[in-house]
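In: here are the coordinates; sequence isn't available:
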C-alpha cells in the first residue's frame, strides 16, 4: 500500500506506525471481546495494558494470552500490506511493542511478571518472522509486464515488414530473382516501387 522509492520519508514512516498500531489494538480489542468478554460481564483496559492480566493460573488469563498471540499474527498480515518490505518487519514490530510497553508502564507500572515478558517476546518473534516470510513471498513473486501494442507512429521499416521479407545475404541469381518476384507479388508493384531501387543497389 505504502510501498515506494527507498528514500527517507518521516511522514510515511509515522503514518505506517500509526496505522499498524491502530489495527493491532483494533484486532486485540475484537479478540478480547470474543474470548475474554464471554467470561466477564464488563470489559476494561486492564486486559489491554495491565501485566497482571496475563496469567496462566486462570482461564481468563489464558484467553488474554491467546488474544495477544493471535493479534501478533494478525499484525504480520497487516505488515504485508502496510510495510511490504521484509527487511523492515523487525523495525516496525519492535516499534509497535515498544510503544505498547510504554503505555503499559504508564497504565500499570513496570511489568513484573515473567509470564508477561515471555508472551511479549513470543509476540514480537511471531509477528516479525511471519511478517518477513509473507513479505518475502511477495517480493519473490514473478513480475508480469503487460504487453501493449506498438503505436503506428513509432513503427520502423523493420517493424513494418515480416522477417521473411528480409533479403538473404547469399543467394544464387535464380533464387534472388524468385525472391524478388514473391515480394512484389505480396506487397504490390505500385506501392513499393522504391524497394526495387534499394534491392538493386
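Out: Structure received. Nothing here was measured: the structure is a model prediction, and the numbers come from that model.
In: going forward, measure contacts and count neighbours with C-alpha atoms only.
Out: Noted.
In: which element is the residue at minimal distance from the centre of the chain on?
Out: Nearest to the mean C-alpha position of the chain, by CA atoms, centre = their mean, lies residue 84 at 3.9 Å. Secondary structure assignment for residue 84, by DSSP states H and E: no helix or strand.
In: Show me where the protein has its helices.
Out: 10-35, 46-49, 59-82, 89-108, 114-139, 157-160, 173-187, 194-200 (DSSP state H).
In: Included below, for side-by-side comparison, is a second structure:
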C-alpha cells in the first residue's frame, strides 16, 4: 500500500499541474483508474482479489482529493493588484 500511496500523491501533483481545475480532478482520477483497469484486463485478465480493488479505489480517492485540494488552493489564491492599476480606476 505504501508504493500505491506514493503513486497517488505523485499523480495528484501531476494532475495539479495539468488539470488546474478542482471540478475536473475527480473525472481525471477516475479516468486514469479506468485506463489502468483496461491495461490490466489486456495484459493479465480481470483482477479477482478484493484487496486489489480496495487498494486501487483508495488510491483513486487519495489522488482525487489531493489534486482537488491543491487545485482549490491555487484557484483561491489572492490575485495581486499593483498600486498603479488601482489609481487608474
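Out: Noted; the coordinates are in hand. Computed from a predicted structure; not experimentally measured.
In: In this model residue 80 seems to touch residue 131 of the first structure, though I could be wrong.
Out: Yes: counting by CA atoms under 8 Å, residue 131 of the first structure touches residue 80, with 6.4 Å between them.
In: neighbour-wise, which of those two wins?
Out: Neighbours were tallied for residue 131 of the first structure and for residue 80 using other CA atoms under 10 Å; the higher tally belongs to residue 131 (30 against 22).
In: coming back round to it: would you format the helices of the first structure as CSV with distance to residue 145 of the first structure included?
Out: Shown next, in CSV, are the helices of the first structure (distance: least, CA to CA, whole Å):
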stretch, distance to residue 145 of the first structure
helix 10-35, 28
helix 46-49, 46
helix 59-82, 21
helix 89-108, 28
helix 114-139, 15
helix 157-160, 21
helix 173-187, 34
helix 194-200, 36
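In: Quick check: which of those helices is buried the most?
Out: helix 59-82 (a mean of 21; mean count of other CA atoms under 10 Å).
In: For that one, name the packing helices and strands.
Out: Packing partners of helix 59-82 of the first structure (3 or more CA pairs under 8 Å, 6 or more residues apart in numbering; DSSP states H and E): helix 10-35, helix 114-139.
In: Residue 96 of the first structure: which of the ones you listed is closest?
Out: Evaluated with CA to CA, these place helix 10-35 nearest to residue 96 of the first structure, the distance being 6.1 Å.
In: Quick check: the aligned residue for residue 50 of the second structure in the first structure?
Out: In the first structure, the residue matched to residue 50 of the second structure (TM-score structural alignment) is residue 114.
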